[in-house]
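> Okay, predicted coordinates and the sequence, questions at the end:
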Amino acid sequence: MDSVQPHTSGGPTLRARFDGSPGTVGEARRLAAEHLAAAGAGPHDAERVLLVVSELVTNAVRHAPGPCVLTVDAGPGAVRVAVQDTSPVRPDPRPADLSTGTGGFGMHLVAQLSRRLTVEDAAHGTGKSVVAVVDTGPA
């Protein structure tokens, strides 16, 4: 895993690289929680952002081979969460399978928790970044 790096503009940023192993999601969530606490996020805002982190990292681990990179930008009024992976395949949100409860919920949950949800081509190499912007502050 890469170390946390300082943000160059607009507020603090967490950037961490993971190998995609089974412990990736828990470690990503732990690092994001520490980062949000240090940035002064309230518990309600932090929990919503951590749900987004969990879902996006889970999708990267499940559907893309290799490493992924989590970036969390905590700014005034919003937190930007991005997860870059090595797969060029874009998420294909599908209706949740209510009969088995085994999938289809993640991207719908992320969309509900986010002001904006986009997929961007990777800046370098192959792959993509799934980016969610979660509003924070007074409800």
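Looks like it came in fine.

> use CA for all of it now, contacts and neighbours both
Will do.

> tell me how far stretch 93-104 is from the chain's mean position?
Computed by CA atoms, centre = their mean, to the nearest Å, the chain-centroid distance of stretch 93-104 equals 20 Å.

> Okay, now that stretch: how far is its last residue from its first?
7 Å (CA to CA, to the nearest Å).

> which of the residues in it are buried?
Within stretch 93-104, no residue is scored as buried using 16 or more other CA atoms under 10 Å.

> Who are the packing partners of the lengthiest helix in the chain?
The longest helix of the chain (DSSP state H) is helix 43-63. If contacts are counted by 3 or more CA pairs under 8 Å, 6 or more residues apart in numbering; DSSP states H and E, helix 43-63 sits against helix 24-38, strand 68-75, strand 78-85, helix 106-113, strand 128-135.

> alright, now check it against this:
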Amino acid sequence: MNESAKGSDRHMWTHRPISVTAAFDGTEKVAAARELARSFLAEVQDKHGLPVSQNVLETVELVVSELVTNARKYAPGPYLLALEVREGAVEIGVRDDNPTPPGILAPDPYRVGQHGLEIVIAAARSFHVRPEGAGKRVTAAIALAGADRPAGGPAPH
């Protein structure tokens, strides 16, 4: 995994988005991508002072997991994971080398498996797939607003 971060100054986020990008060669476990998301959101909260609820943290981890799993399963070679805070949301982007858009199946409560994109679309404020280079970028945005409790904080009574 190759990682780079931008916007590390506490007040920089007012002028530039807070972001992190990591390249994965496809051999890493999906847990590595989830850990990147966790550490990124901890930095967003601790260094930049933006509240991140436990619900947002868990939703971002779930979306990262689903999008990375699809990239690993359906695209040959490496993929790029980008996380960015902008316009009140965490934007999760996964770029891979397969130009074929993901197949979004019609909801079916009796289907076993293949509900990942349904979950992502239901959780996301926005969802986009666009061609990029020889492949595509799949992007989902999770709103930061509507915090239930700070990440790592006590559960409400």
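Nice, I can see it. The model shown is predicted, which means the values in this text are computed figures rather than measured ones.

> Fetch the TM-score of the aligned pair.
Scored against TM-score structural alignment, normalised by the length of structure 1, the superposed chains reach a TM-score of 0.87; 135 aligned residues with a CA RMSD of 2.0 Å.

> now the longest helix of structure 1: how far from the chain's centre is it?
For helix 43-63 of structure 1, the distance to the chain centre is 5 Å (CA atoms, centre = their mean).

> so how far does that helix sit from its counterpart in structure 2?
Compared with structure 2 after fitting, helix 43-63 of structure 1 deviates on average by 0.6 Å (mean CA distance after the TM-score superposition for structure 1).

> Now do that helix against helix 106-113, angle only.
Counting by axes from the mean of the first three to the mean of the last three CA atoms, to 10 degrees, helix 43-63 of structure 1 points 150 degrees away from the direction of helix 106-113.

> For residue 54 of structure 1, find the nearest of the helices and strands packed on helix 43-63 of structure 1.
Among those, the nearest to residue 54 of structure 1 by CA to CA is helix 24-38 (6.0 Å).

> how about that closest one: buried residues?
Result for helix 24-38 of structure 1 [16+ other CA under 10 Å]: buried residues 24, 25, 28, 29, 31, 32, 33, 35, 36.

> next one: stretch 10-21 of structure 1
Quick answer for stretch 10-21 of structure 1 (16+ other CA under 10 Å): 12, 13, 14, 15, 16, 17, 18, 20.

> Repeat that for stretch 76-87 of structure 1.
Result for stretch 76-87 of structure 1 [16+ other CA under 10 Å]: buried residues 78, 79, 80, 81, 82, 83, 84, 85, 86, 87.

> what do you get for stretch 129-143 of structure 2?
In stretch 129-143 of structure 2, counting by 16+ other CA under 10 Å, buried: 129, 131, 135, 136, 137, 138, 139, 140, 141, 142, 143.
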